[in-house]
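Q: sharing a sequence plus its predicted fold:
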Amino acid sequence: MESFLLFFETMPAWQKVVWVVSVLVVCWLFEGYYPLFKHAYKKWNHAKVNFIFLSITLVINIVFGIATVGIFNWIGENHVGLLNMVDWPIWVELIVAVMVLDLVAQYLIHYLLHRVKWMWKFHMIHHSDTKVDVTSGTRHHPGDYILRETFALGAIIVIGAPISYYLIYRFLTVFFTYVSHANVVTPKWLDKTLGLIFVTPNMHKFHHHFERPWTDTNFGNIFSLWDRMFGTYVMDDPKKIKYGLDVLDDSTDTNVIYQFKIPFDKNIKTDY
């Protein structure tokens, strides 16, 4: 187990990039053969828009990466956090760390992004995509992403997780983010079985429906447990889903400049 953790702790940056690209490519290929919706769009043109947001996210990620290393050093020197107060087996600590990180840095912040008006204005960019596919998982306004990373740092301090646990969590987050956004048909029996614990593609698609109440459900990223526990879980026929937002013009979803300005446009009204 220790060698497994050491592998993640000493992993070079290029291997992390390979993981991101690999998951994207595999999901992209599956979308071509087993699409849930046959979108009438040019896939590469759609991807270019979302990859612009991804490029900015990567820059922000570098900045937060430097801050994260400093926090891990501080945790190690001062023995801060839950895991420094207990003596559990490594595998138990790892599971607890991933679950707490997913709860705080994914479910909780995602819930707030939908409930707090100024946060929602940043998060609207993610929901404005009218052709949801694997690249939609990369579509986040810089303000949205900064909020997510800030909550992640807070969760790291609360749990007192070593950096290897955090990196494993990030790898899982990448996998579930891209898979859950992928435009793929998932067999009902498989989706239902995996959905008892994990977030599945069908489950997350309801979160991207263009109007409430479905828009405000299924906030989880790795575990579906949080939505089930807190009453935000929903499941229906995926074919009923329509992507986008009812307060935005669908034609603006590929206008990058317009999308960046949404959080600051007072003419765009929301119910929050």
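A: Cool, got the structure. Residues are numbered from 1 along each chain as shown.
Q: only C-alpha atoms for contact and neighbour calcs from this point on.
A: OK.
Q: next secondary structure element downstream of the top helix by length along the chain?
A: In the chain, taking DSSP state H as the definition, the longest helix is helix 43-78. Per DSSP states H and E, the first helix or strand lying C-terminal to helix 43-78 is helix 90-102.
Q: identify the residue nearest the geometric centre of the chain.
A: The structure's the chain has its C-alpha centroid closest to residue 177; by CA atoms, centre = their mean the separation is 4.7 Å.
Q: ok, and the closest non-adjacent residue to it?
A: If you skip the residues right next to it in sequence, residue 177 has residue 137 as its closest partner in space, 5.8 Å away by CA to CA, 6 or more residues apart in numbering.
Q: just to be sure, the one you found is in a helix?
A: Yes - following the definition DSSP: H, G, I helix; E, B strand; the rest coil, residue 137 is counted among the residues of a helix.
Q: tell me the contacts of it?
A: When contacts are counted by CA atoms under 8 Å, 6 or more residues apart in numbering, residue 137 touches 177, 178, 181.
Q: can you tell me how far the second one is from residue 57?
A: According to CA to CA, to the nearest Å, residue 178 stands 15 Å off from residue 57.
Q: ok, back up a step: gap between the helix or strand encompassing the residue nearest to the centre of the chain and the chain center?
A: According to DSSP H and E, residue 177 maps onto helix 163-181. Centroid separation for helix 163-181 versus its chain: 9 Å, with CA atoms, centre = their mean, to the nearest Å.
Q: here's the one I want to compare it with:
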Amino acid sequence: MNAFLDFFEVMPIWQKLIWLIAVITIFWILEGYYPFRKKSYKKWKHARTNLTLLSFTMVINTVFGIATAGIFLWGQKVQLGLLHWFEAPVWVELIISLLFLDLIAQYGVHYLLHKNKWLWHLHTVHHSDTHLDVTSGTRHHPIDFIMREVAALFAVLITGMPISFYLFYRIITIFFTYWTHTRFAVPEKLDKALSYIIVTPGMHRFHHHREMPWTDTNYGNILSIWDRLFGTFLYDDPSKIEFGLDIIDETQTDVLSYQLGLPFDKRITYKK
């Protein structure tokens, strides 16, 4: 187990990049052949907008990588965090760490992005996408992404996890980020069955419905247990789903300048 986790600690950047590209490519192909809903849209133009936003987050991620390394060194030096309070097998500590990361850095911060009015302004960029597909997974306003990174570091401080746990979690997150947003039509019975444990594309599509209250459901990223535990889980009729956001000019879904300015557009009447 230790050797497996140590691999992620020394994993070269080029291997991480290959993993990112491979996951996007696989779901891009699958959703092209087996789409949830056949709808004509300019897929490459749409991808260009979302991947440009991804490039911004990658720059931010590099900066946070430096901060993260410093926090891990400091945390280990002062023995800060839950995992320093008891002895347990590595696999138990890993599960605890992943649970905290998924709860705080995914479900928790996502919930706040919807419930806090100022944060919701930032998060509208993600929800304004009317052509939800695999590239939508990293469609985030840069400040929105910073909030997620801060939440992840908060989870690190609470648990005191080693950096290998955190880097393993980041690799898993890449998969789920694109898996949950793909247009790939997972058979409904299988999707529902999987949604008892993990977040599925079918489950997450309800979160991207253009109107509340569905918009304020299914906040999870990896595990669906948080939505079930806190009463935010929803699974309804997929045919009713319409992507986008009813308060946004949906003709501007692929206009980068419009998306970056969304949080600061005073012409928009936010409902939060």
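A: Alright, I've got the coordinates. As the structure is a prediction and not an experimental result, all values here were calculated from the model.
Q: Provide the aligned range in the second structure for the helix holding residue 177 of the first structure.
A: Aligned using TM-score structural alignment, helix 163-181 of the first structure spans residues 163-181 in the second structure.
Q: in the second structure, what residue corresponds to residue 237 of the first structure?
A: Checking TM-score structural alignment: residue 237 of the first structure goes with residue 237.
Q: so which of the contacts of residue 137 of the first structure persist in the second structure?
A: Shared with the second structure under both residues aligned by TM-score structural alignment, their matches' CA atoms under 8 Å, the contacts from the contacts of residue 137 of the first structure are 177, 178, 181.
Q: excluding covalently adjacent residues, which one is nearest to residue 246 of the second structure?
A: Residue 246 of the second structure sits nearest to residue 210 (CA to CA, 6+ apart), 5.4 Å away.
Q: thinking that neighbour is in contact with residue 249, fair?
A: No - under the criterion of CA atoms under 8 Å, residue 210 of the second structure lies out of contact with residue 249, with a separation of 11.8 Å.
Q: looking at these two, which is more packed in?
A: Neighbours were counted for residue 210 of the second structure and for residue 249 using other CA atoms under 10 Å; residue 210 has more, 21 against 13.
Q: residues contacting that one?
A: Neighbour list for residue 210 of the second structure: 127, 241, 242, 243, 244, 245, 246 [criterion: CA under 8 Å, 6+ apart].
Q: wait, isn't residue 2 of the second structure in contact with residue 93?
A: No - at 11.6 Å, residue 2 of the second structure does not count as touching residue 93 under the criterion of CA under 8 Å.
Q: when those two are compared, which one has more neighbours?
A: Between residue 2 of the second structure and residue 93, counted using other CA under 10 Å, residue 93 has the larger neighbour count: 20 against 9.
Q: contacting residues for the closest residue in space to the more buried one that isn't next to it in sequence?
A: Using CA to CA, 6+ apart and skipping residues adjacent in sequence, the residue nearest residue 93 of the second structure is residue 83, 6.9 Å away. In this structure, residue 83 of the second structure makes contact with 93, 159, 160, 161, judged by CA under 8 Å, 6+ apart.
Q: what's around the third one, how many residues?
A: Residue crowding around residue 160 of the second structure was assessed by other CA under 10 Å; the count is 23.
Q: list the contacts for it?
A: 72, 75, 76, 79, 80, 81, 82, 83, 84.
Q: same thing but 7 Å
A: Applying CA atoms under 7 Å, 6 or more residues apart in numbering, one finds that residue 160 of the second structure lies in contact with 75, 80, 81, 82, 83, 84.
Q: mean shift of stretch 172-180 of the first structure relative to the second structure?
A: After superposition onto the second structure, the mean distance of stretch 172-180 of the first structure to its aligned counterpart is 0.7 Å, using mean CA distance after the TM-score superposition for the first structure.
Q: quick check: buried residues in that stretch?
A: 173, 174, 175, 176, 177, 178, 179, 180 (16 or more other CA atoms under 10 Å).
Q: just give the nearest non-adjacent residue to residue 72 of the second structure, would you?
A: Distances taken as CA to CA, 6+ apart place residue 163 nearest to residue 72 of the second structure, at 6.5 Å, with adjacent residues excluded.
Q: the nearest residue to residue 68 of the second structure once chain neighbours are set aside: neighbouring residues, count only.
A: Spatially, and ignoring its direct neighbours in sequence, residue 68 of the second structure is nearest to residue 153 (6.9 Å; CA to CA, 6+ apart). Other residues lying near residue 153 of the second structure total 19 when counted by other CA under 10 Å.
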